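K.L.:
A predicted structure for the sequence below; I have some questions about it.
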Amino acid sequence: MDLFDFEWAGLSLHPLLVHATVVLTPLTALALAVAALWPAASRRMGLALPIAALVVAVLVPLTILAGQSLADVVGRTPSVTRHESLAIMLLPWAIALLPASVLVWWMGRAPQSASSADSRRPRWVTVVVATIALIVAAVTLVLVVLTGDAGARAVWEGTV
């Protein structure tokens, strides 16, 4: 028996993990976007953002593995295959939240005094880091919505 075949109270592990994934992933992506655009927010978030991104980077692959195990049981219908394809597309972007959030955290933690390393940092570095963070956040948000929608359609349309 595979770990991802585990059931709790008659439910497969996948729907249990999905609920954590669909809440934490978009919240982390939104927090990344806010922190990238608003350095004061980044400083206030502190390590919470990179820690949330680490949890997402672990949670999404586990959810995908549990979903693949569930797909083996329910069958790989076209709607299940679409959901799985979108989840696999989401995976690298969800993982990318981690380095992007670490970069934003690192950029935001520097003191703002005139003699700080931040004052010697070229403006383009700040712009590039913010741009990367915004792209990662936006693509992650779009893919998590599309993946969740495809999964919900597979369930509620009676495919699964």
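P.N.:
Sure, I can see it.
K.L.:
CA atoms for contacts and neighbours, from now on please.
P.N.:
Noted.
K.L.:
show me the longest helix that occurs in the chain.
P.N.:
helix 123-156 (DSSP state H).
K.L.:
distance from the chain centre to it, please.
P.N.:
Here helix 123-156 is found 8 Å from its chain centre; the criterion is C-alpha atoms, centre = their mean, to the nearest Å.
K.L.:
I'd like to know which elements it is packed against.
P.N.:
helix 13-37, helix 78-109 (3 or more C-alpha pairs under 8 Å, 6 or more residues apart in numbering; DSSP states H and E).
K.L.:
check which residues of it are buried.
P.N.:
126, 129-138, 140-141, 143-148, 150-154 (16 or more other C-alpha atoms under 10 Å).
K.L.:
try this one side by side with the last:
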Amino acid sequence: MGPVTFNGLPAHVLLVHFVVVLVPLAALLLMVAVCWPAAQRRLGVVSPLAAFVALVCVPLTTHSGEWLEDQLPHDPMIRTHAHLGDDLLVWSLATFLLATAWWAIRSETARAALSSRVPVAAGLAGRRAVVAVVAVLSVVVAAGSMVQVYRIGDSGAKAAWHDQISATAPNGR
């Protein structure tokens, strides 16, 4: 599905940086777009595009992580990290769908294109209840995806470093 090594290193170690940056960035852009109408007009399609790039990076990273997990001795901490990582795809997909929906609801260009192709959807996009539900879901999902990234990163750091660091330095400092 994607690279498992890059220049002799496990690709997961490199790809995870894209996810750690892009998923929270997409979530923050979505929150800003929902909570600040002036920013939404300026952001335009940037929010759904960032969410799309983050969404693409997640399965590449989890695939390379699964390969790396198979190369390492069985460790319950690594298994916990992998399990949490598998859940990020759902959060990223929801962030992308909500960012796209919010853009489609709030963008005049998108609404015009939508109304000519799908009149029923255009009518729904104008309803306050639909706008409110999408706004609330967007904030909840954006916050949830950021929390999930933190949980995954924390579990990965613990799995990688739990037996590598001691409270006292080996040279006595």
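P.N.:
Good, I have the coordinates. Note that the coordinates shown come from a computational prediction; the quantities given were computed from them, not determined experimentally.
K.L.:
in structure 2, which residues correspond to the longest helix of structure 1?
P.N.:
With TM-score structural alignment applied, helix 123-156 of structure 1 matches the range 128-161 in structure 2.
K.L.:
check the mean deviation of that stretch from structure 1.
P.N.:
Taken over the aligned residues, the distance from stretch 128-161 of structure 2 to structure 1 averages 0.9 Å (mean C-alpha distance after the TM-score superposition for structure 1).
K.L.:
got it, and stretch 93-104 of structure 2?
P.N.:
Averaged out, stretch 93-104 of structure 2 is 1.0 Å away (mean C-alpha distance after the TM-score superposition for structure 1).
K.L.:
contacts only, for residue 94 of structure 1.
P.N.:
25, 53, 56, 57, 60, 140 (C-alpha atoms under 8 Å, 6 or more residues apart in numbering).
K.L.:
change it to 6 Å
P.N.:
residue 57 (C-alpha atoms under 6 Å, 6 or more residues apart in numbering).
K.L.:
circling back: please name whichever of the helices and strands packed on helix 123-156 of structure 1 is nearest to residue 117 of structure 1.
P.N.:
helix 78-109 (10.1 Å; C-alpha to C-alpha).
K.L.:
what about that closest one, distance to the chain center?
P.N.:
4 Å.
K.L.:
okay, and that helix goes to which residues in structure 2?
P.N.:
By TM-score structural alignment, helix 78-109 of structure 1 lines up with residues 76-107 in structure 2.
K.L.:
buried residues in the matching stretch?
P.N.:
77-79, 81-82, 84-89, 91-107.
K.L.:
equivalent analysis for stretch 8-25 of structure 2, please.
P.N.:
Buried, per 16+ other C-alpha under 10 Å, within stretch 8-25 of structure 2: 10, 11, 12, 15, 16, 19, 20, 22, 23, 24, 25.
K.L.:
which residues are contacting stretch 127-143 of structure 1?
P.N.:
26, 29, 33, 36, 90, 93, 100.
K.L.:
what of stretch 63-77 of structure 2?
P.N.:
Taking C-alpha under 6 Å, 6+ apart as the rule, stretch 63-77 of structure 2 contacts 4, 12, 159.
K.L.:
how about stretch 6-26 of structure 1?
P.N.:
By C-alpha under 6 Å, 6+ apart, the list of residues contacting stretch 6-26 of structure 1 reads 56, 63, 66, 67, 141.
K.L.:
one more pass at 7 Å, please.
P.N.:
4, 5, 56, 59, 60, 63, 66, 67, 70, 141 (C-alpha atoms under 7 Å, 6 or more residues apart in numbering).
K.L.:
top of the residues you listed by number of neighbours, please.
P.N.:
residue 56 (27 neighbours; other C-alpha atoms under 10 Å).
K.L.:
list the contacts of that residue.
P.N.:
When contacts are taken as C-alpha under 7 Å, 6+ apart, residue 56 of structure 1 is in contact with 24, 25, 94.
K.L.:
can you tell me the helix or strand for it?
P.N.:
Residue 56 of structure 1 belongs to helix 48-74 when assigned by DSSP states H and E.
K.L.:
what residues sit buried inside that helix?
P.N.:
49-50, 52-57, 59-71.
K.L.:
that helix vs structure 2, mean deviation?
P.N.:
Looks like 0.6 Å for helix 48-74 of structure 1 (mean C-alpha distance after the TM-score superposition for structure 1).
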